[in-house]
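J.: prediction below, plus the sequence it came from.
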Amino acid sequence: MNLIDKNLLLDQNQEDRAQSIRDSLRDAIIDRRLGPGSKLAEAEVGALFDVSRTVVRSALQMLAYEGLVRIERNRGAFVSNPTPEEARQVFDTRRLIEPGIVRAATVRISKADIEDLRDHLILEDRFMNERGPAARRAEIKASGDFHLKIARHSGNAILEKFMDELVARSSLVIALYGRTGVSRCGHSEHRDLLDAMERGDADRACALMLHHIDHIEADLDLREVAAMTLKDALAT
């Protein structure tokens, strides 16, 4: 192997490791194990994964591109802390995108795809009936995964990738602004939506998806809060 080939192999290995770190951090953010505003120190991440800061920086840049991490000059990287307006934009975008995904999936969905989604609903029910923080995180992730599965069954890889980012951003918004601490991604609404898709009723499925997104957003408290001084904030 010549020097050029060795360098190419080294670059590929670093890229693979950066992707692996990105995936691990992304899962922790989506699962709400890393909350909005959490600092992601390059040195600490590098030590945990036994990689150089260069590899860590590459992973953080991937997450920044997806909107899950913000990088501040001279301060470092932090899990994104979306504003109320950014949160509204996430759900406005979902209202524009997901009905089209549902329509495409309804046209081409197979019996096996329907069974796959029904099996997933059983998994959601199981997490919903369990207690504790771990079960709660699993329930929220499973709810998001239901939407990703529909995107996968649409047959449009670009829309699937876009939905992956939107669901991740939604998880951040829910972590920050959710009133109840759950996704409110109602299981009965998932079933109604799937029933309409199985019947081939694309119009009904699209209407149910819009109602469903409204339901999720309704659980968020997106009111603007005026900044207070420390004295006022701690006053009885």
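T.: Everything's here; your move.
J.: can we go C-alpha only for contacts and neighbour counts from here?
T.: Noted.
J.: for D113, give its distance to N156.
T.: Relative to N156, D113 is positioned 15 Å away (Cα to Cα, to the nearest Å).
J.: more neighbours: which of those two?
T.: Per other Cα atoms under 10 Å, whichever of D113 and N156 has more neighbours is D113, with 17 against 13.
J.: so that one: helix, strand or coil?
T.: helix (DSSP: H, G, I helix; E, B strand; the rest coil).
J.: next one: the spatially closest residue to it that is not a sequence neighbour relative to E115, how far apart?
T.: Of all residues not flanking D113 in the chain, H153 sits nearest, at 7.2 Å (Cα to Cα, 6 or more residues apart in numbering). Per Cα to Cα, H153 is found 12 Å from E115.
J.: A further structure is provided below for comparison with the first:
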Amino acid sequence: MKPQRSADTAESLDQTVYDALFNGVMHGRLKPGTRLQEAALCEQFSVSRTVVRQALRRLSEVQIVDIVANKGAAVATPSPKETRDVFAARRAIEGAIVREVARRIEHGDIEKLKQRLRAEHDALHDQDHPRWVALAGGFHLALAELSGNQVLQRMLTELMTRCSLIVALYEAPGEASCEHDEHARLVELLSLRDSNGAAEEMDKHLLALEARLQIPA
């Protein structure tokens, strides 16, 4: 049984490193191009190189990390084409998500979304940009959870992480990656169970988000 416990422990440590790096990208603490030195990560998390390499390999599989032979790992840097592809995928997936949310949403769900909107507003008022970025991204993931479709939820989680890299790379100075008023309009339409209106609003919202970025031609 000892080898099994050892394997379980290694897997748990691997997940700890994976989650920390994943969340670092998601919340903008790790910027595109940031080198991820194995030795430094081993020291930071008190784990072996085997554990670190496994976590980095898994992150590379979801395109969060680039691993180059003889150069090591770095946070991925999305290209302009990939950026446009990611937004096209988000529009398709999030359109499907809000249609499903509009069909099944309940009063309690609306109240929870409104609480999120108030938290966004407070973060903006307090000029707490990191907290606001996390809340704005969390709004989209909360909608995915309300859809009840775990496949769409997993797909959006991956795309949202790619978008965190994209915003860090291409966001124009002074621009907001998500507009609070656009989220408020989505909640209003969902409260009316207006699936077509919510899907159209989400499409406009994501197009506007993409337009606010400075993406090279």
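T.: Ah, there it is. Remember, it's a predicted structure, so these values are computed and weren't measured experimentally.
J.: TM-score for these two?
T.: Aligned and superposed, the two chains score 0.97 in TM-score terms (TM-score structural alignment, normalised by the length of structure 2); 217 aligned residues with a Cα RMSD of 1.1 Å.
J.: picking that back up, the residue nearest to D113 of structure 1 -> structure 2?
T.: Residue pairing (TM-score structural alignment): H153 of structure 1 is matched to L146 of structure 2.
J.: what does P99 of structure 1 give?
T.: By TM-score structural alignment, P99 of structure 1 lines up with G95 in structure 2.
J.: how big's the offset between the helix or strand containing its match and structure 1?
T.: Using DSSP states H and E, G95 of structure 2 maps to helix 80-104. For helix 80-104 of structure 2, the mean deviation from structure 1 after alignment is 0.7 Å (mean Cα distance after the TM-score superposition for structure 1).
J.: wouldn't D201 of structure 1 be in contact with I109 here?
T.: No - look at D201 of structure 1 against I109 with Cα atoms under 8 Å: they stay out of range, at 11.8 Å.
J.: and these two? Which one has more around it.
T.: Legend: neighbour count by other Cα under 10 Å for D201 of structure 1 and I109, higher for I109 (19 against 15).
J.: which residue in structure 2 aligns with the more buried one?
T.: Counting by TM-score structural alignment, I109 of structure 1 corresponds to I105 in structure 2.
J.: before we move on, back to that, compare H153 and E115 of structure 1 and say which is more crowded by neighbours.
T.: Neighbour totals were compared for H153 of structure 1 and E115, and H153 leads with 22 against 12 (other Cα under 10 Å).
J.: that older thread, what's the match of H153 of structure 1 in contact with, if anything?
T.: Applying Cα atoms under 8 Å, 6 or more residues apart in numbering to L146 of structure 2 gives the contacts 101, 105, 109.
J.: so who does the aligned residue in structure 1 for V52 of structure 2 touch?
T.: Residue pairing (TM-score structural alignment): V52 of structure 2 is matched to V56 of structure 1. By Cα under 8 Å, 6+ apart, V56 of structure 1 lies in contact with 18, 21, 42, 45-46.
J.: and V56 of structure 1, how close does it get to R73 of structure 1?
T.: The gap separating V56 of structure 1 from R73 of structure 1 is 16 Å, by Cα to Cα.
J.: any idea which helix or strand carries the spatially most central residue of structure 2?
T.: Residue closest to the mean C-alpha point of structure 2, counted by Cα atoms, centre = their mean, is M160 at 2.9 Å. Element membership for M160 of structure 2 (DSSP H and E) is helix 150-170.
J.: quickly note the distance from A233 of structure 1 to E115 of structure 1.
T.: The gap separating A233 of structure 1 from E115 of structure 1 is 52 Å, by Cα to Cα.
J.: let me fix that, I meant to ask about V79 of structure 1.
T.: V79 of structure 1 is 36 Å from E115 of structure 1, where distance means Cα to Cα.
J.: next one: H211 of structure 1
T.: From H211 of structure 1 over to E115 of structure 1 (counting by Cα to Cα), the distance is 23 Å.
J.: could you do R199 of structure 1 as well?
T.: Computed with Cα to Cα, the distance linking R199 of structure 1 and E115 of structure 1 is 14 Å.
J.: which parts of structure 1 are helices?
T.: Remark: helices assigned in structure 1 by DSSP state H are 3-30, 42-49, 53-66, 84-108, 111-129, 133-153, 157-177, 187-199, 202-218, 230-233.
J.: for E224 of structure 1, which of those helices is the nearest?
T.: Comparison of those against E224 of structure 1 by Cα to Cα identifies helix 84-108 as nearest, at 7.1 Å.
J.: now the angle between helix 157-177 and the closest one, please.
T.: 140 degrees (axes from the mean of the first three to the mean of the last three Cα atoms, to 10 degrees).
J.: just checking, what packs against helix 84-108 of structure 1?
T.: Under the contact definition 3 or more Cα pairs under 8 Å, 6 or more residues apart in numbering; DSSP states H and E, helix 84-108 of structure 1 sits against helix 133-153, helix 157-177, helix 187-199, helix 202-218.
J.: ok, now with 7 Å
T.: Applying 3 or more Cα pairs under 7 Å, 6 or more residues apart in numbering; DSSP states H and E, we find helix 84-108 of structure 1 packed against helix 133-153, helix 157-177, helix 202-218.
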